[in-house]
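Novice: Test case, fold it:
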Amino acid sequence: MTELMSNPDVWLAVGEIILIDILLGGDNAVVIALACRKLPEAQRNKAILGGALGAILLRIVLIFFALELLMLPYLKLVGALLLIWIGIKLMLPEDEGEHADLKASPKLLGAIWTIIVADALMSLDNVVAVAGASHGQLELVIFGIVVSIPIIIWGSKLVLRLMERFPIVIKLGAALLGWIAGGMAVTDISLPALPSWAYYIAGITGALVVVAVGGSLARYQQNRTLRSKDA
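Specialist: Reported below is the predicted structural model:
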């Protein structure tokens, strides 16, 4: 374990996992707030803690299965394509009414259950991204998630403000997902052995594709919104 933690590549992977969880965890913070809004003040912290712990355990289980599936031929290629789309989607304007139908429960257990279920339904992007960044090491996944969940819960407002104030953070995060997607694609077991430089070329290509396509689609959506307001 000491040998593992002294490896700089391990800390790079942990940093990627934490960043992914923060970037893709904004929705989770919104869900937690909405699910707890009908609870008495004294019970809100219990609901947040219980829901977060349940969500952590469930996400670790989902990522374990994702890691196993990524060992099958062609599934890393599929995961890479999905990850590129997730990166592109991260750069698009948010849908303000996305969580409008989420029901808040006036009971503690009901609120905890709402948080866990909503997190499970929203975790596909997070699961795929973290599985790709972990390079098959579940202990890195667990460490990264345990570190990032408190940041998401208690620091979500600060993180969201930083993202709004410095849009470059979103772009860098999307590029990171593209980088992971490229690296994931060239390590699929269905492909022949490739030279080490192919990993970096694929990562750079994935990052450029995500930023270019995501930026173009974001500008298109913004222009369309402006035209509809002027009409």
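Novice: Only C-alpha atoms from now on, for both contacts and neighbour counts.
Specialist: Fine.
Novice: Can you report how many residues neighbour Gly97?
Specialist: Residues lying near Gly97 (other C-alpha atoms under 10 Å) number 7.
Novice: ok, now how distant is it from Val30?
Specialist: 12 Å (C-alpha to C-alpha, to the nearest Å).
Novice: the helices in the protein, which residues?
Specialist: 2-5, 8-23, 26-35, 41-69, 75-90, 108-122, 124-134, 138-165, 168-186, 196-230 (DSSP state H).
Novice: Please report the distance of Ala20 from Val147.
Specialist: No Ala there; residue 20 is Ile. For Ile20 relative to Val147 (C-alpha to C-alpha), the value is 12 Å.
Novice: Alongside the first, I'd like the structure of this one:
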Amino acid sequence: MMELLTSPEAWAALLTLTALEIVLGIDNVIFISVIVSRIPEHQAKQARQIGLALALVFRILLLSVLVWLIGLTQPVITVKDLAFSWRDIILIGGGMFLIAKATHEIHAEVEAREAENDDKPKASAFFWVIMQIIVVDMVFSLDSIITAIGMAEDIEIMVAAVVIACFVMYVSSGPVSKFVADHPTTKMLALAFLVLIGVALVADGFQFHIPRGYIYFAMLFAAAVELFNVLARRNRRKVAR
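Specialist: A predicted model of the protein is given here:
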């Protein structure tokens, strides 16, 4: 352990891996921000805390079964010329779940059916939100930990990077969720991001890797355009007053 603390290579690996884990965690934060927007604020905060705590637990559990996880990349099913591992199957299933969920939410927004009335009980909605967060946490945890395995050799570095990244996700999830709730158009943009992320996961499952740099650039560009729209609307309101 002391050798790792005094090793420049270990610190460089920790910083690089932490940055990658934070970037990979953006997807998770976006999903949680969107999914909790349909429940009351006090429950939304609790759901975010539970979701991010589960994200940390899933990542550390996956790290603790490192050997088994590496085995997930071995083919278990072959269809014609394509061989699928458990990792591929999980990524395809998770990607399809994201696409279906985001499409359903977009349809609800376009139809202007603000789901259930506020006076209806929300207990079942809260439970359903937590179940969805668990499913997506498992998918994103798998992708995140496989990245960690490829980037670092020491499990201590992997665990440290995952803990730091989850802390950053926890700190940023509140402001992101509030911004999405306060600006309805950004919710539609976030849902479009989820469709894009789901397509990327399905493509990965079919061994067609879409470079994440392209995806994150597209998301960043769209987010920048939306930010200018939000600022323009705010300025118009000030002028109107």
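Novice: before we move on, back to that, among the helices of the first structure, which is nearest Asp101 of the first structure?
Specialist: helix 26-35 (10.1 Å; C-alpha to C-alpha).
Novice: ok, average deviation of the closest one from the second structure?
Specialist: Mean deviation of helix 26-35 of the first structure relative to the second structure after superposition (mean C-alpha distance after the TM-score superposition for the first structure): 1.3 Å.
Novice: Can you tell me which helices and strands that helix packs against?
Specialist: helix 108-122, helix 138-165 (3 or more C-alpha pairs under 8 Å, 6 or more residues apart in numbering; DSSP states H and E).
Novice: Next, the contact list for the closest residue to Ser33 of the second structure other than its chain neighbours, please.
Specialist: The shortest distance from Ser33 of the second structure to any non-neighbouring residue, by C-alpha to C-alpha, 6 or more residues apart in numbering, is to Ser177 (4.4 Å). Contact analysis of Ser177 of the second structure by C-alpha atoms under 8 Å, 6 or more residues apart in numbering lists 32-34, 36-37.
Novice: Need the buried ones from those selected in ChimeraX.
Specialist: In ChimeraX, this line selects whichever of the contacts of Ser177 of the second structure come out buried by 16 or more other C-alpha atoms under 10 Å:
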select :32,33,34,36,37
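Novice: Pipe the contacts of Ser177 of the second structure into JSON lines and attach distance to Ala123 of the second structure per row.
Specialist: Listed next are these as JSON lines, based on distance: C-alpha to C-alpha, whole Å:
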{"residue": "Ile32", "distance to Ala123 of the second structure": "18"}
{"residue": "Ser33", "distance to Ala123 of the second structure": "19"}
{"residue": "Val34", "distance to Ala123 of the second structure": "18"}
{"residue": "Val36", "distance to Ala123 of the second structure": "13"}
{"residue": "Ser37", "distance to Ala123 of the second structure": "15"}
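Novice: out of the contacts of Ser177 of the second structure, who's nearest Val79 of the second structure?
Specialist: Nearest to Val79 of the second structure among the contacts of Ser177 of the second structure, with distances taken as C-alpha to C-alpha, is Ile32, at 34.1 Å.
Novice: contacting residues around the closest one?
Specialist: Counting by C-alpha under 8 Å, 6+ apart, Ile32 of the second structure touches 48, 51, 133, 173, 177.
Novice: if we can go back for a sec, tell me which of Ile20 and Val147 of the first structure has more neighbours.
Specialist: Taking other C-alpha under 10 Å, Ile20 of the first structure and Val147 do not tie; Ile20 has more neighbours (24 against 14).
Novice: State the distance from Leu53 of the first structure to Val146 of the first structure.
Specialist: Taking C-alpha to C-alpha, one finds Leu53 of the first structure at 9 Å from Val146 of the first structure.
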